[in-house]
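*Asks:* pasting the structure only:
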């Protein structure tokens, strides 16, 4: 399967689960090009953007695992070009 560039946007409403998210990101670290975290203290949430170069099944796996964590929402965008 061909790799594409994807972005996973993550909103963390329960910051106590940060270690679970970081562990998953570490497991998929070989595919991660970069990541940016933005704490939004006034709302009590954190926003994370992760850019990957990976096959679709890898991106879906990571996004799905992160999205199953309570208090976390994800959305993924993938490039059309291969």
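*Replies:* Thanks, I have it. What you see is a predicted model, and the numbers here were worked out from it, not measured in a lab.
*Asks:* rest of the way, CA atoms for contacts and neighbours
*Replies:* Noted.
*Asks:* centre of the chain to the lengthiest helix in the chain, how far?
*Replies:* The longest helix of the chain (DSSP state H) is helix 56-67. Relative to the chain's own centre, helix 56-67 is displaced by 8 Å; criterion: C-alpha atoms, centre = their mean, to the nearest Å.
*Asks:* which other helices and strands contact it?
*Replies:* Judged by 3 or more C-alpha pairs under 8 Å, 6 or more residues apart in numbering; DSSP states H and E, helix 56-67 is in contact with strand 4-12, helix 18-27, strand 72-78.
*Asks:* in the helix or strand that the second one is followed by, what's buried?
*Replies:* Going back to what we said before, that points to helix 18-27. Helices and strands here follow DSSP states H and E; after helix 18-27, the next one along the chain is strand 32-40. Under the neighbour-count criterion of 16 or more other C-alpha atoms under 10 Å, strand 32-40 has residue 32 buried.
*Asks:* the structure to be compared is supplied as follows:
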């Protein structure tokens, strides 16, 4: 399969509960992550992570599927 450039947006509601699980999943897929930026948005009570990835559609689906199953975590993705 062909690798494509993409973006994943991750929103974490409760950092103390969900962040360790999110970081564990991201560590498992670190080989497809090109860049990562995290911003705490305290006024809204949410933490945002943006990822730039270079992945196949299968890899993207596996990563976002695992993230989406975590409590308090929502993610959306886009491939170029």
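*Replies:* On my side now, so go ahead. All values derive from a computational prediction rather than experimental measurement.
*Asks:* returning to what we had before: most tightly packed of the helices and strands packed on helix 56-67 of the first structure?
*Replies:* Most buried of these, by mean neighbour count (mean count of other C-alpha atoms under 10 Å): strand 4-12, with a mean of 21.
*Asks:* for that strand, give me the average deviation versus the second structure.
*Replies:* Strand 4-12 of the first structure, aligned to the second structure and superposed, deviates on average by 0.6 Å (mean C-alpha distance after the TM-score superposition for the first structure).
*Asks:* would you mind pulling the contact partners of that strand?
*Replies:* For strand 4-12 of the first structure, contacts defined as C-alpha atoms under 8 Å, 6 or more residues apart in numbering pick out 18, 45-56, 59, 63, 71-82.
*Asks:* residue 16 of the first structure: how many residues sit nearby?
*Replies:* For residue 16 of the first structure, the neighbour count with other C-alpha atoms under 10 Å is 9.
*Asks:* is it in a helix, a strand, or coil?
*Replies:* State at residue 16 of the first structure, reduced to three classes by DSSP: H, G, I helix; E, B strand; the rest coil: helix.
*Asks:* likewise residue 42 of the first structure?
*Replies:* Here residue 42 of the first structure is recorded as coil under three-state DSSP.
*Asks:* any idea what it aligns with in the second structure?
*Replies:* Aligned counterpart of residue 42 of the first structure in the second structure: residue 43 (TM-score structural alignment).
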